[in-house]
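**Student:** Dropping a prediction and its sequence here:
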Amino acid sequence: MSEHIEDIEIQLLLDALYRHYHYDFRHYARASIKRRLLQARDKWGFDSISAIQSAVLHDETMLPQLLDFLTVQVSEMFRDPGYFRALREQVVPHLRTYPSLKVWVAGCSNGEELYSLAILFAEEGLAQRTIFYATDINPAALKAAQAGIYPMDRIRLFTENHQLSGGRSSLSDYYTANYDRAIFDKSLRERTVFSDHSLVTDAAFGEMHLISCRNVLIYFDRALQDRAVGLFGESLARGGFLGIGSKESLRFSNQAAAFAPFVREQKIYRRKSL
């Protein structure tokens, strides 16, 4: 099958997903979407992407499986420890000045970023004045984030990252080992609102003091990146902070003027007081 035909099939499938299920992947980076759809096609033994479209439209149980391919669920706790150290050492002193705090983890995936921030805020004495908002478009990911259960074989890496981030306690203080699983303490999410939210179609999400959305923008095309960054600007309190992924940048965004670099090397920005 020609690449041209595959590209047409992909566009038709994305249009169908939007029209029938209201999931909008039409402005995700096309190379990434194509790679993921080809993986789904091969795993399911279909002979074309059109076959995926037919299956998803006629069998709703296929939708969650397809969403798992199209949304990114790979992360780790305290990923890029320097980012969390910068939050701890340079952002937290500013956050301490507020009597109450709102933190949005956008694209929370299976919850690793949420629990990292919840632990950091607990160590810094800010947990009881903070409400966290954890959002994703994938219902299965939100369910996993709410459960807070991870394989024990990942805990060693999580622990190393936590220590490198300047952790003030032992990560083991926050989970219970149960055979091959680590179950994170319910207290870490007792002040968390889990919600379905799309950066593609939904509106601003409250007045936040910190938004952490890392390794999500790289999967969007330029127009959708601009929309998401604009949404973050609308959602942040004046002087609020935005953290993005190590391979991401606001430099070329049409919305860049609303932000000033705060910790440049860790991709932490501050909303300007306009």
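**Tutor:** Nice, I can see it. Numbering: from 1, shown residues only.

**Student:** contacts and neighbour counts: CA atoms only from here.
**Tutor:** Noted.

**Student:** Quick one: the strands in the stretch 151-274 of the chain, in order.
**Tutor:** 175-178, 181-184, 192-196, 208-213, 236-244, 259-263, 268-271 (DSSP state E, counting those that start in this stretch).

**Student:** now these in TSV, with mean neighbour count and distance to residue 221?
**Tutor:** Listed next are the strands of the stretch 151-274 of the chain as TSV, based on neighbours: other CA atoms under 10 Å; distance: least, CA to CA, whole Å:
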stretch	mean neighbour count	distance to residue 221
strand 175-178	14	38
strand 181-184	18	35
strand 192-196	16	21
strand 208-213	24	16
strand 236-244	22	16
strand 259-263	18	20
strand 268-271	24	21
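
**Student:** now residue 19: how far from residue 132?
**Tutor:** For residue 19, the distance to residue 132 (CA to CA, to the nearest Å) stands at 32 Å.

**Student:** More neighbours: the two, which one.
**Tutor:** More crowded of residue 19 and residue 132, by other CA atoms under 10 Å: residue 132, with 24 against 11.

**Student:** got the end-to-end distance for stretch 150-170?
**Tutor:** OK, stretch 150-170 end separation, CA to CA: 17 Å.

**Student:** what's next to it, contact-wise?
**Tutor:** For stretch 150-170, contacts defined as CA atoms under 8 Å, 6 or more residues apart in numbering pick out 76-85, 88, 120, 123, 171, 177, 179-183.

**Student:** Keep only those of those residues that are in helices.
**Tutor:** 81, 82, 83, 84, 85, 120, 123 (DSSP state H).

**Student:** Just the buried ones from these?
**Tutor:** 81, 82, 83, 84, 85, 120 (16 or more other CA atoms under 10 Å).

**Student:** For those, name the two members farthest from one another.
**Tutor:** 82 and 120 (13.0 Å; CA to CA).

**Student:** Quickly list what's touching both of these two.
**Tutor:** Common neighbours of residue 82 and residue 120 are not found (criterion: CA under 8 Å, 6+ apart).

**Student:** how near is residue 184 to residue 77?
**Tutor:** Residue 184 is 12 Å from residue 77, by CA to CA.

**Student:** any residues in contact with both of these two?
**Tutor:** In contact with both residue 184 and residue 77: no residue, using CA under 8 Å, 6+ apart.

**Student:** what's near enough to touch residue 95?
**Tutor:** 101, 209.

**Student:** now residue 145
**Tutor:** Residue 145 neighbours (CA under 8 Å, 6+ apart): 108, 109, 110, 111, 112.

**Student:** Surely the third one is in contact with residue 137?
**Tutor:** No - taking contact to mean CA atoms under 8 Å, the distance of 11.5 Å between residue 110 and residue 137 leaves them out of contact.

**Student:** Included below, for side-by-side comparison, is a second structure:
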Amino acid sequence: MPNRKNTTLDIEQRLLIDAIYYKYHFDFRGYAQASLKRRLQAALIHFGCKTISQLQDRVLHERETFPALLEYLTVQVSEMFRDPSYFRALREQVVPLLRTYPSLKIWVAGCSAGEEVYSLAILLREEGLLERSLIYATDINPAALKKGEAGVYDIARMPASTENHAQSGARSSLSEHYSAAYGRVVFDKSLRKHMVFSDHSLATDSVFSEVQLVSCRNVLIYFDRELQDRALGLFKEALCRKGFLGLGAKESLLFSSHAASFDDFVLKDCIYQKKAVL
């Protein structure tokens, strides 16, 4: 006999996700349900709700509830130069090929609060490419996008970020790119002028530009197989001929319907190159 409690929880969760989609047009229906369940359990504690149905009632009738819930439904865990070997591989093996383009467009999908965006901008500056680059930074969380646009982070995170930066093959000190005061760091406006932060959903939106590099790391792991394929299809469509795709350390093209469209480029760091002829 099925566990009646779990069945009820599953039904409540599906109804909440549907309610969010129809009222707010945020589509979490293709997200991994086990991961959503864990985040919703934390949200129940925060909102003081005993059941997901109680939370759904508040989401539908209290305007301020959904933006707060969105902080739980979207994963906002990142750091500067996270997984330094990925950035070193970009620097040493991808950048030499990016130099051949007269201008560069890069898409950071699921950018969270912008740490990876600033990391890429600093790397491009160090390699002499920033002035001809534009980085599109997209996410579904408006609060995260606002943080990214501000470029303000907790100074306590900088020692780890500085170490990551050094391990990425840095050509400068990370502190050269920000100013510090009152327990916060503010990254240079000269970096921000090469960034466009914008709302974009991999579940519902379309491609908006041709780019030479897509970096979408530690996002697909929260999607089910169908939504992963949709996102990878968007990346394939956005990438120019022989453009590059970077994924997270636990992500792969291996079981995707789009795998045949890419060649392994730096497999250990999950960097792929779109084939010249598809």
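**Tutor:** Received, thanks. Just so it is clear, the model here is predicted, and its values are computed rather than measured.

**Student:** where does the TM-score land?
**Tutor:** Superposed pair, TM-score by TM-score structural alignment, normalised by the length of the first structure: 0.99. Supporting alignment: 274 aligned residues with a CA RMSD of 0.7 Å.

**Student:** Among the contacts of residue 145 of the first structure, name the ones in strands.
**Tutor:** Among the contacts of residue 145 of the first structure, DSSP state E puts none in strands.

**Student:** Could you pick out the buried ones from these?
**Tutor:** 108, 109, 110, 111, 112.

**Student:** Please, where are all the helices along the first structure?
**Tutor:** 3-16, 30-44, 49-58, 62-70, 81-86, 92-95, 112-123, 139-147, 155-164, 222-235.

**Student:** Pipe those helices into CSV and attach distance to residue 213 of the first structure per row.
**Tutor:** Below are the helices of the first structure laid out as CSV (distance: least, CA to CA, whole Å):
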stretch, distance to residue 213 of the first structure
helix 3-16, 24
helix 30-44, 18
helix 49-58, 29
helix 62-70, 17
helix 81-86, 12
helix 92-95, 17
helix 112-123, 9
helix 139-147, 15
helix 155-164, 18
helix 222-235, 9
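
**Student:** Relative to residue 271 of the first structure, which of these is closest?
**Tutor:** Per CA to CA, nearest to residue 271 of the first structure of the helices of the first structure: helix 222-235, 6.7 Å.

**Student:** Spatially central residue for the first structure, please.
**Tutor:** A centroid search over the first structure (CA atoms, centre = their mean) returns residue 107, at 2.4 Å, as the residue closest to the centre.

**Student:** Identify the residue nearest that one in space, chain neighbours excluded?
**Tutor:** residue 136 (4.6 Å; CA to CA, 6 or more residues apart in numbering).

**Student:** Just to confirm, what residue in the second structure is aligned with the one you found?
**Tutor:** Taking TM-score structural alignment, the alignment pairs residue 136 of the first structure with residue 139 from the second structure.

**Student:** Check whether its match really touches residue 110, as I assumed.
**Tutor:** Yes - contact between residue 139 of the second structure and residue 110 holds when scored by CA under 8 Å: they sit 4.6 Å apart.

**Student:** Could you give the number of residues near residue 139 of the second structure?
**Tutor:** Neighbour tally, residue 139 of the second structure, other CA under 10 Å: 22.

**Student:** Which residue range of the second structure does stretch 221-232 of the first structure align onto?
**Tutor:** Using TM-score structural alignment, stretch 221-232 of the first structure pairs with 224-235 in the second structure.

**Student:** Could I get the buried residue list for the matching stretch?
**Tutor:** Buried, per 16+ other CA under 10 Å, within stretch 224-235 of the second structure: 225, 227, 228, 229, 230, 231, 232, 233, 234, 235.

**Student:** Might you report the residue contacts of the equivalent of residue 123 of the first structure over in the second structure?
**Tutor:** When the second structure is aligned by TM-score structural alignment, the residue opposite residue 123 of the first structure is residue 126. Residues near residue 126 of the second structure by CA under 8 Å, 6+ apart: 170, 171, 172.

**Student:** What of residue 9 of the first structure?
**Tutor:** 49, 50.

**Student:** Which position in the second structure pairs with it?
**Tutor:** Residue 9 of the first structure maps onto residue 12 in the second structure, by TM-score structural alignment.

**Student:** Could you do residue 212 of the first structure as well?
**Tutor:** Per TM-score structural alignment, residue 212 of the first structure is aligned with residue 215.

**Student:** That match contacts residue 246, doesn't it?
**Tutor:** Yes - Residue 215 of the second structure lies in contact with residue 246 (CA under 8 Å); the separation is 4.6 Å.

**Student:** Could you measure from the residue nearest to residue 107 of the first structure over to residue 1 of the first structure?
**Tutor:** 34 Å.

**Student:** same thing with residue 161 of the first structure?
**Tutor:** For residue 161 of the first structure relative to residue 1 of the first structure (CA to CA), the value is 45 Å.

**Student:** Show me which of these two is the more surrounded one.
**Tutor:** For residue 161 of the first structure versus residue 1, the count of surrounding residues by other CA under 10 Å is larger for residue 161: 22 against 7.

**Student:** what's near enough to touch the residue lying closest to residue 228 of the first structure once chain neighbours are set aside?
**Tutor:** The spatially closest residue to residue 228 of the first structure, leaving aside those adjacent along the chain, is residue 199, at 5.7 Å (CA to CA, 6+ apart). Listed by CA under 8 Å, 6+ apart, the contact partners of residue 199 of the first structure are 227, 228, 231.

**Student:** Distance to residue 66 of the first structure added to the residues you listed, as CSV?
**Tutor:** Putting these into CSV (distance: CA to CA, whole Å) gives the following:
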residue, distance to residue 66 of the first structure
227, 24
228, 23
231, 26
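
**Student:** Closest one to residue 142 of the first structure out of those, please.
**Tutor:** Nearest member of the contacts of residue 199 of the first structure to residue 142 of the first structure, counting by CA to CA, is residue 228, at 19.7 Å.

**Student:** I'd guessed that closest one sits against residue 202; true?
**Tutor:** No - counting by CA under 8 Å, residue 228 of the first structure stays clear of residue 202, with 9.8 Å between them.

**Student:** In the second structure, what residue corresponds to residue 147 of the first structure?
**Tutor:** So, by TM-score structural alignment, residue 147 of the first structure is matched to residue 150.
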